[in-house]
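1. The following block contains a protein sequence and its predicted model.
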Amino acid sequence: MQRVKTNEVVDGPGPSEKVATITTSGGIEQVVLHSSALDSSNYMEIGFLGYKEDLALIELPRESASGKWRVWVNKSELAA
C-alpha cells in the first residue's frame, strides 16, 4: 500500500482516532482516521490511482472534512 506525508496529526473525536492534514494540489485537507492508518513517521496509508505530470491521484482511507475521497497531491508528498 502507498503512503502520503501528513503535516499535522492531532487526537481525533474518538479514543483511537486521529485528525491528519495533508497538502493537496487544491490546498489542505483534513481526514479523521483510525490511528493504525498512520505509521511511526506519520505517513498515512492511501490508495494510489495514477499520475498526471508531477501530481498523483490518491484515494483517502476515509472521506475528508470537505467531503472528498480522491485528491491530487504532488509526487513529492508520497513515501519513497
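-> Received the coordinates, thanks. Numbers count the residues shown, from 1 in each chain.

2. only C-alpha atoms for contact and neighbour calcs from this point on.
-> Noted.

3. Need the three-state assignment for Val9.
-> Of the three states, Val9 takes strand according to DSSP: H, G, I helix; E, B strand; the rest coil.

4. Break down this structure into its strands, ranges please.
-> Assigned by DSSP state E, the strands in the chain fall at 2-5, 8-11, 17-24, 27-34, 43-52, 55-59, 70-74.

5. and Ala80, which of the ones you listed is closest to it?
-> Ala80 lies closest to strand 2-5 among these, at 8.7 Å (Cα to Cα).

6. So which elements touch the closest one?
-> Strand 2-5 is packed against strand 43-52, with contacts defined by 3 or more Cα pairs under 8 Å, 6 or more residues apart in numbering; DSSP states H and E.

7. The structure to be compared is supplied as follows:
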Amino acid sequence: MMRLKVEKIGQGLHPTEVVVGVKTTSGVQQLYIDNDVLAQDSTVSVGWPVAQDKSGATLLVELPGETANGSWRVWVDREDLQTQER
C-alpha cells in the first residue's frame, strides 16, 4: 500500500469525520474521511498507482473515499506519495 500526504482543513459534519485537502494536478480536492483514517503524519492510505504520465512525475491513485466533487481517482505528484511499511 501507499500513503498520500494530505492537509487537514477542518472538522466534518459528524464528530468522527475530518475534512482534508488532497493536492492534485488540477488543484486541491476536499476529501471527507473518518478521523481514524488520517494518520498522525497527515497521510491517508491509497492503493498502488493505477497509471502514470509519460515522465513518471504524476501518478493516478484511488482515494479511500469520494472527493467533494465526486472523484475517486486523482492525479498526484509522485513526491506526495510514500510506500507504507508493513
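-> That came through fine. All of these numbers come straight from a predicted model, not from anything done at the bench.

8. returning to that earlier point: with distance to Ala80 of the first structure and mean neighbour count added, can I get the strands of the first structure in TSV?
-> Below are the strands of the first structure laid out as TSV (distance: least, Cα to Cα, whole Å; neighbours: other Cα atoms under 10 Å):
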stretch	distance to Ala80 of the first structure	mean neighbour count
strand 2-5	9	20
strand 8-11	19	14
strand 17-24	16	19
strand 27-34	21	18
strand 43-52	11	16
strand 55-59	13	19
strand 70-74	13	19
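
9. Find me the equivalent region of stretch 57-75 of the second structure in the first structure.
-> Aligned by TM-score structural alignment, stretch 57-75 of the second structure falls on residues 54-72 of the first structure.

10. ok, for Glu79 of the second structure, nearest residue in space, not its chain neighbours?
-> Ala57 (8.0 Å; Cα to Cα, 6 or more residues apart in numbering).

11. got it, and Asn74 of the first structure?
-> Nearest to Asn74 of the first structure is Leu55, by Cα to Cα, 6+ apart, at 4.5 Å.

12. try Ile58 of the first structure
-> Going by Cα to Cα, 6+ apart, Ile58 of the first structure has Phe48 as its nearest residue, at 4.7 Å.

13. residues in contact with that neighbour?
-> Met1, Gln2, Ala56, Leu57, Ile58, Glu59 (Cα atoms under 8 Å, 6 or more residues apart in numbering).
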